[in-house]
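>>> fold the following and give me the result.
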Amino acid sequence: MSKTTIVLGAGMVGTCTALHLQQRGHAVVLVDRRDPGEETSYGNAGIIQCEAVEPYPFPRALGKLLRAAFKRGGDVNYHYSALPALAGPLARYWHNSAPARYPAIAQAYGRLSDHAIAEHAPLIEAAGANDLVQRNGYRWVFRDPATLETALQTAERVAPEHGLRHAALTPDELARAEPALRQRLAGAIDWLDPWSVNDPGELVGRYAALFLRRGGRIARGDARSLRQGTTGWSVRSEEGVLEAEHAVVALGPWSDTLLHPLGYRVPLFVKRGYHRHYTGAVGPMRALLDMDRGLVIAPMKRGVRITTGAEFAHRDASSTPWQLTRAEAAARELIDLPTPVEAQPWRGARPCLPDMKPVIGPAPKHRGLWFNFGHAHQGFTMGPISGRVLAEMVDGDTPRVDPRPYSPARFG
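Below is the predicted model:
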């Protein structure tokens, strides 16, 4: 019997889900309002972060909370108008970050990160995307020796548990490794296993091209037109009405907009982020995460990309890029950034859930409907393994990773 599936959302998660379903014999249509990789997947730091085995917990130290509340740093911003809607999800986020609950969440989260490189590798090869990838890790850099010491303790704890390699760099070693740095820093931690991509959106595009070469279809359509019929699911597209036995919701920060009319109250919220490219000077040798300022400086095809931390706001609210202004100022303390490429910064939204884990699995109330979203900062990293797990579940096979921690049923 023919197996047919509509995948809604052509970001990293949706495109990888389509590829894995296709590999298992499904006739798949990938549906989006834009071309693959042009939304959230376009704007990240381009790092396949296999070292990101623990999600970002809600800060519990009073000093960090006050710093965020009074917007004293550039790593966190918020819109006052969004706080009433965010109060419930953020309270649950804080609750789940407690020491009694966080370790189990981190353990489940890390199981996905552990497979990041192994699942990306064959897709990169098959998609002919090796030219986009550097396999030499990336660096956490530190201005404050105390921050470095705390991070080293974390690295020494998690690295053996997950088979990760890391190395501490002294100030002199860092200066030699990164000659573009303009000031002497406290040191660095080199994570040796992650891979960096110099055009994240293009990598998604190459995966989508692979999907097409293997016989898949990509259609522009409106995910909000999704309807359940007697034999499956349908959605309107520019090609007409598409029908399939299964439908997968992989719409990232737009997933709750689709699911709310179907009776689902998934507590999705977004952390918005900004980036901009700069050219005209020598950039870093590797992507740098400035741990004391909460920004990433990454060499890309279009120039040096500066990415910001989190902005808590309504998904579609007007941009407030003062956070990028602060990130740019912090980056200029470290490297030369002569000329911005874009007239205006890019803005995107990371889809987050209060328990810091994605939703992967069957919809509790509808047969043939599947969820794969909520990966927060790590959809680019976790897309291939999440797509594989979802495809294995659709076919009733034992998934590569135990899917129970990511079940949609946990939200009712």
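>>> CA only for contacts and neighbour counts going forward, please
Noted.
>>> and the helices in the stretch 301-412 of the chain?
Ranges of helices within the stretch 301-412 of the chain are 322-334, 379-394, based on DSSP state H, counting those that start in this stretch.
>>> which helices and strands sit right next to the shortest one?
Using 3 or more C-alpha pairs under 8 Å, 6 or more residues apart in numbering; DSSP states H and E as the contact criterion, the elements in contact with helix 322-334 are strand 269-279, strand 303-307.
>>> and the contacts of it?
Here helix 322-334 makes contact (C-alpha atoms under 8 Å, 6 or more residues apart in numbering) with 73-77, 180-183, 274-275, 293-295, 297, 306-309, 337, 345.
>>> tell me which element Ala208 falls in.
helix 200-213 (DSSP states H and E).
>>> one more, please, to line up against the first structure:
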Amino acid sequence: MITFGEAERFLGSESRVALVKADVLVLGAGIVGVSAALHLQKRGRDVILVDRHEGAGEETSYGNAGLIECASVFPYVFPYDLRQILRYALNRSAEAHYRFRDLPAFLPWLVRYFLASSPERAFRSAMAALPLIRRSLVEHEALIAEAGVPQLLRRTGWIKLFRSNATLDKGLADLERIRRYGVEADVLDDKAIAVREPNLSGTFAGAIHWPAPGFIPDPGALTKAYAALFVRRGGRFIAADARTLMQSEASWRVDGPNGALSGREAVIALGPWSDDVFRRLGYNMPLGIKRGYHLHLAPRGNAVLNHPVLDSDRGYLLAPMNRGIRLTTGAEFARRDAPPSPVQIERTLPMARELFPLGGAIDATPWMGRRPCMPDMLPVIGKAARHAGLWFDFGHQHHGLTLGPVTGRLLAEMMTGEEPLADPRPFAAERFG
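This next block holds a predicted model:
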């Protein structure tokens, strides 16, 4: 690879361009990158936030269920139940879907995900992430107060519905398991469900209300509010192509709109696009993609949804967003850049209309996003082994919104030599060899 400095020397002084300098370039303006930029800025670093879009939160951070999952002790594992695996394999579940033509592209990653989901390995991953999960809401509360957007945090928690005694029993067993880690929840019968959500219809064996998680009714707006705070405090947000990252003799550079952007250090926080940069630099980490879809719909009449509600037996979630009722789907396994295939929206929309009185669609078409996932269900946070000044902060899977601020703090502590709030070793890139 020819570095920027080598190219300058080869082409001569006439090729030199204006430099916009900073201490750190943070590549990616989703919730993860913006949070890292804010925490570095708090510690005295001059930071340039780089994204291909003019605004923050335009990709993965725009579309999700809006939950800050501070009660989610155990990660989303690959199922070990043979009946459930068969449903997934036959593409009969709305909770998971795959594109058969893309199977060769994601199957090796899926095998690693399956192996990492064994009870022993999944437990190790859960315990590694637990200190971050526990602080996730606290870190958001601090940034929300500083950004001046208290209206973007609701204290409703969320509700998980069960339609059969079998799934309810499993849910109750899971609840008992996580109570050992200080998490509490309310078990609801039909009457209690109706009190909390009077506009729901259907027959339920029961439900669990998780009161602790925060709910963000506009995740994209929250990311933009954090980015605006960063700019108000003197940070620079510049639209540029992070894929042009290259190392100079003592700095990292990206092609900017009016010249090069330069920083002594660089952070790759590009979510599902992180491998476009780290693979070119010689790193071979197993970044996988779980795609997801959402569609906003208007409620009919005066119907109100008070909490995000997961219909666990049918594999979809409804959330009362500022834009309307957001119908979100489970995971789609496909190539990152394959054309959208919103099959899960089509399957779940009739069921969602049975659950809650939904009117017409507000969005012209379903939105599609890409979750960046590592097979062991832990993000990559920390220093690059072979390049001075290069850092990683990506792979947050289903918990990007939840973990963005707390992992941004962890990374900033590592970069500035502070005592880290959690053991960073389980998140190191070297765990993949």
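>>> just give the TM-score of the two.
Scored by TM-score structural alignment, normalised by the length of the first structure, the superposition of the two chains gives a TM-score of 0.97; 410 aligned residues with a C-alpha RMSD of 1.2 Å.
>>> circling back: are any of the contacts of helix 322-334 of the first structure buried, and if so which?
For the contacts of helix 322-334 of the first structure, a burial check counting by 16 or more other C-alpha atoms under 10 Å picks out 73-77, 180-181, 274-275, 293-295, 297, 306-309, 337, 345.
>>> which one in the second structure is aligned with Ala129 of the first structure?
Structural correspondence for Ala129 of the first structure with respect to the second structure (TM-score structural alignment): Val149.
>>> tally up the residues packed near that match, please.
By the measure other C-alpha atoms under 10 Å, the count of residues near Val149 of the second structure is 15.
>>> list the contacts of it.
Counting by C-alpha under 8 Å, 6+ apart, the residues that Val149 of the second structure touches are Leu222, Ala225.
>>> please redo it, this time with the cut-off set to 7 Å
Contact analysis of Val149 of the second structure by C-alpha atoms under 7 Å, 6 or more residues apart in numbering lists nothing.
>>> also Val248 of the first structure?
When contacts are counted by C-alpha under 7 Å, 6+ apart, Val248 of the first structure touches Ile6, Val7, Leu8, Leu369, Trp370, Phe371.
>>> change it to 10 Å
By C-alpha atoms under 10 Å, 6 or more residues apart in numbering, Val248 of the first structure lies in contact with 5-9, 14, 17-18, 30, 233, 360-363, 368-373, 390-391, 394.
>>> strands of the stretch 301-433 of the second structure, start to end?
Here the stretch 301-433 of the second structure has its strands, by DSSP state E, counting those that start in this stretch, at 309-311, 316-321, 324-329, 331-333, 358-361, 367-373, 380-383, 390-394.
>>> could you redo those strands as a markdown table and give each row distance to Arg9 of the second structure?
Formatted as a markdown table, these follow (distance: least, C-alpha to C-alpha, whole Å):
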| stretch | distance to Arg9 of the second structure |
| --- | --- |
| strand 309-311 | 59 |
| strand 316-321 | 54 |
| strand 324-329 | 52 |
| strand 331-333 | 45 |
| strand 358-361 | 57 |
| strand 367-373 | 38 |
| strand 380-383 | 29 |
| strand 390-394 | 23 |
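>>> for Phe10 of the second structure, find the nearest of these.
Smallest distance to Phe10 of the second structure across the strands of the stretch 301-433 of the second structure (C-alpha to C-alpha): 24.7 Å, for strand 390-394.
>>> so where in the first structure does the closest one end up aligned?
Going by TM-score structural alignment: strand 390-394 of the second structure matches residues 369-373.
>>> and that stretch, how far from the chain's centre?
The chain centroid and the centroid of stretch 369-373 of the first structure are separated by 16 Å under C-alpha atoms, centre = their mean, to the nearest Å.
>>> equivalent analysis for stretch 315-329 of the second structure, please.
Between the centre of stretch 315-329 of the second structure and the centre of its chain there are 16 Å (C-alpha atoms, centre = their mean).
>>> give the aligned range of it in the first structure.
Under TM-score structural alignment, the match for stretch 315-329 of the second structure is residues 294-308.
>>> list the buried residues of the helix ranked longest in the first structure.
Longest helix in the first structure, counting residues (DSSP state H): helix 145-162. The neighbour-count check on helix 145-162 of the first structure (16+ other C-alpha under 10 Å) flags Leu148, Ala151, Leu152, Ala155, Val158 as buried.
>>> also stretch 403-412 of the first structure?
For stretch 403-412 of the first structure, burial by neighbour count (16+ other C-alpha under 10 Å) applies to Pro403, Pro405, Tyr406, Ser407, Pro408, Ala409.
>>> wait, the fifth one sits on Val249?
No: contact criterion C-alpha atoms under 10 Å: Pro408 of the first structure and Val249 do not qualify, at 11.7 Å.
>>> identify the contacts common to these two.
With C-alpha under 10 Å, 6+ apart, Pro408 of the first structure and Val249 have common neighbours Ile360, Ala363, Trp370, Phe371, Asn372.
>>> and the helices in the stretch 101-250 of the second structure?
Under DSSP H, counting those that start in this stretch, the stretch 101-250 of the second structure gives helices at 103-116, 119-147, 165-179, 190-196, 219-232.
>>> deepest in the core, which of those is it.
Stretch with highest mean neighbour count among these: helix 219-232 (a mean of 22; mean count of other C-alpha atoms under 10 Å).
>>> read off where that one ends up in the first structure.
Per TM-score structural alignment, the counterpart of helix 219-232 of the second structure in the first structure is residues 200-213.
>>> starting at the chain centroid, how far to that stretch?
The answer for stretch 200-213 of the first structure is 17 Å, by C-alpha atoms, centre = their mean.
>>> mean shift of that stretch relative to the second structure?
Comparison of stretch 200-213 of the first structure with the second structure after fitting gives an average deviation of 0.4 Å (mean C-alpha distance after the TM-score superposition for the first structure).
>>> circling back to that earlier point, can I get the helices and strands packed on helix 322-334 of the first structure in JSON lines including distance to Ala244 of the first structure?
Listed next are those as JSON lines, based on distance: least, C-alpha to C-alpha, whole Å:
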{"stretch": "strand 269-279", "distance to Ala244 of the first structure": "29"}
{"stretch": "strand 303-307", "distance to Ala244 of the first structure": "38"}
